[in-house]
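A.B. asks: Predicted model and sequence below, questions to follow.
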Amino acid sequence: MKFLVVDALAGVQTFVRQLLQAHGFAPDHILCCADPDSALSQGLLFKPNFLITDWFPKATLQGPALYQRLREVQPRLQLALFSFQVTPEQEFEAEAHGAHFLLKKPFTADQLKTEMTRALETLAKDHPALHGQLRDVMRASRPSASMAPAAPTRPVLPVLPPQPVIKPGDRVRFNGELHTAQYVVHRQGGTVVQLKGQASFVPVEKLQPA
């Protein structure tokens, strides 16, 4: 079960990653991206089973369109959406795509945890091929009936060192030369940037805004 998380806010990416890992999903099965374009390029290779994305209403490639593109390589792709503005039209479109939820920003950690837990439980019931794995994951995430209930815990967001704020299209300096940032990808262990015309990714801390 692989997850693709797409949100411009690093804090949202980190919390969703920690929430999924708390449910027992492997870290290398969770990919985080900051924008739809990089999510599409990475997702076509990653082939996620579940897309959790911001709507990105001002982007050329919006969240629902990203979902449709990724379904070309993963027809049974599941969808969940975030948006700062939730309109009746968005609610209708989210429902038409079968989204597990459309959560209005800003949301609390408890709200997101509730929606994600409900979505995973629905998957365990409605998708026989995933039922065994998700059943075991959900069972492992709950305290044993023979044990006294433990105090509820919340994922703790790590304190990240300050990094340059770089977005796709920004001009940056790397090794003394000017480049254009094409994709920005947030992964476990740090943020990397693919420069236009370059095949490899560069750690964001090695770049300086031009």
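C.D. replies: Yes, it's here.
A.B. asks: switch to C-alpha atoms for all contacts and neighbour counts from now on
C.D. replies: OK.
A.B. asks: Helix, strand or coil: sort out the closest residue to His131 other than its chain neighbours for me.
C.D. replies: In space, and not counting its chain neighbours, His131 is closest to Ala124: 4.4 Å by CA to CA, 6 or more residues apart in numbering. At Ala124 the chain is in helix, as set by DSSP: H, G, I helix; E, B strand; the rest coil.
A.B. asks: Comparison target, given below:
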Amino acid sequence: MSAVRFLVADSSPALQTFVKNLLVSYGFEAAWVHTSRDPQSALAAAKEQAPHFLLTDCFAKSALNAVALVQELKALNPDLRWALMSTQLHPELNDTARHQGAMFQLEKPFGVHDMQSAMGKALEQWGRDNHEVGRRMPGYRRPRMAPTAPLVPDTPTLKAGDLVDYQGTRDRVRYVIFRRVELLVQLDSTPGMLPATKLRKL
């Protein structure tokens, strides 16, 4: 079985774990998913691992930003596929990313299901050209993960509509988003965003 190598470049360890677990849930080997916390280490890892897919933060304040990193990696692998995550998805960056062939762009903070949907559709599209990807993606499907297995360790898996207990009070999940290093939840009857780890799913 041929390896399909992924590289996740983001400063958040939790987001790295989230994406890695998501890819594993689609049937890719954990050993095929490498992570880096900055673009320089991502470039160094890419020279050793030659990734097929890059999922990267914008790294707007770095001399080696996401676009420059993609250009460097495409010099190593012209068939590189990539996607962008950023808190700064302004129109100019959107246009640049599209021009550079980004398969999708997600604005942080984003929800768990936003990433699941975007990544699943990208893999399905990529699978039309790549046999090893395509055999895992016979048409878009949801990740093959147990419903109780969190994408981020020690974090309950929650979605809009779930009933939860918060400090002894029963409430319902309205929104779920992933921001920086944690999963945050907004409830119907409780103001503000709460860390998912403070909730117990009913």
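C.D. replies: Good, I have the coordinates. This one's a predicted model, so the numbers in the text were calculated from it and none came from an experiment.
A.B. asks: Return the residue of the second structure aligned against the residue nearest to His131 of the first structure.
C.D. replies: Counting by TM-score structural alignment, Ala124 of the first structure lines up with Gly127 in the second structure.
A.B. asks: Run a quick neighbour tally on Val152 of the second structure.
C.D. replies: Neighbours of Val152 of the second structure under the rule other CA atoms under 10 Å: 22.
A.B. asks: Trace it over to the first structure, please.
C.D. replies: By TM-score structural alignment, Val152 of the second structure lines up with Leu157.
A.B. asks: coming back round to it: who touches the residue nearest to His131 of the first structure in this structure?
C.D. replies: 130-132, 134-135 (CA atoms under 8 Å, 6 or more residues apart in numbering).
A.B. asks: and in the second structure, which of those remain?
C.D. replies: Contacts conserved in the second structure for those, counting by both residues aligned by TM-score structural alignment, their matches' CA atoms under 8 Å: 130-131, 134-135.
A.B. asks: what about the helices in the second structure?
C.D. replies: Per DSSP state H, the second structure carries helices over the ranges 13-25, 39-49, 66-76, 91-99, 112-127, 131-134.
A.B. asks: from the kept ones among the contacts of Ala124 of the first structure, which is closest to Phe101 of the first structure?
C.D. replies: Within those, the smallest distance to Phe101 of the first structure is 18.5 Å, found for Leu134 (CA to CA).
A.B. asks: ok, now which ones touch that closest one?
C.D. replies: Going by CA under 8 Å, 6+ apart, Leu134 of the first structure touches 120-121, 123-124.
A.B. asks: would you turn those residues into TSV with distance to Thr191 of the first structure?
C.D. replies: Converted to TSV, those look like this (distance: CA to CA, whole Å):
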residue	distance to Thr191 of the first structure
Leu120	27
Glu121	31
Leu123	30
Ala124	32
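A.B. asks: From Arg139 of the first structure, how far off is the residue nearest to His131 of the first structure?
C.D. replies: 11 Å (CA to CA, to the nearest Å).
A.B. asks: same thing with Arg171 of the first structure?
C.D. replies: According to CA to CA, Arg171 of the first structure stands 48 Å off from Arg139 of the first structure.
A.B. asks: out of these two, which sits in the busier spot?
C.D. replies: More crowded of Arg171 of the first structure and Arg139, by other CA under 10 Å: Arg171, with 18 against 13.
A.B. asks: how about stretch 90-103 of the second structure, aligned to which bit of the first structure?
C.D. replies: Stretch 90-103 of the second structure covers residues 87-100 of the first structure once aligned (TM-score structural alignment).
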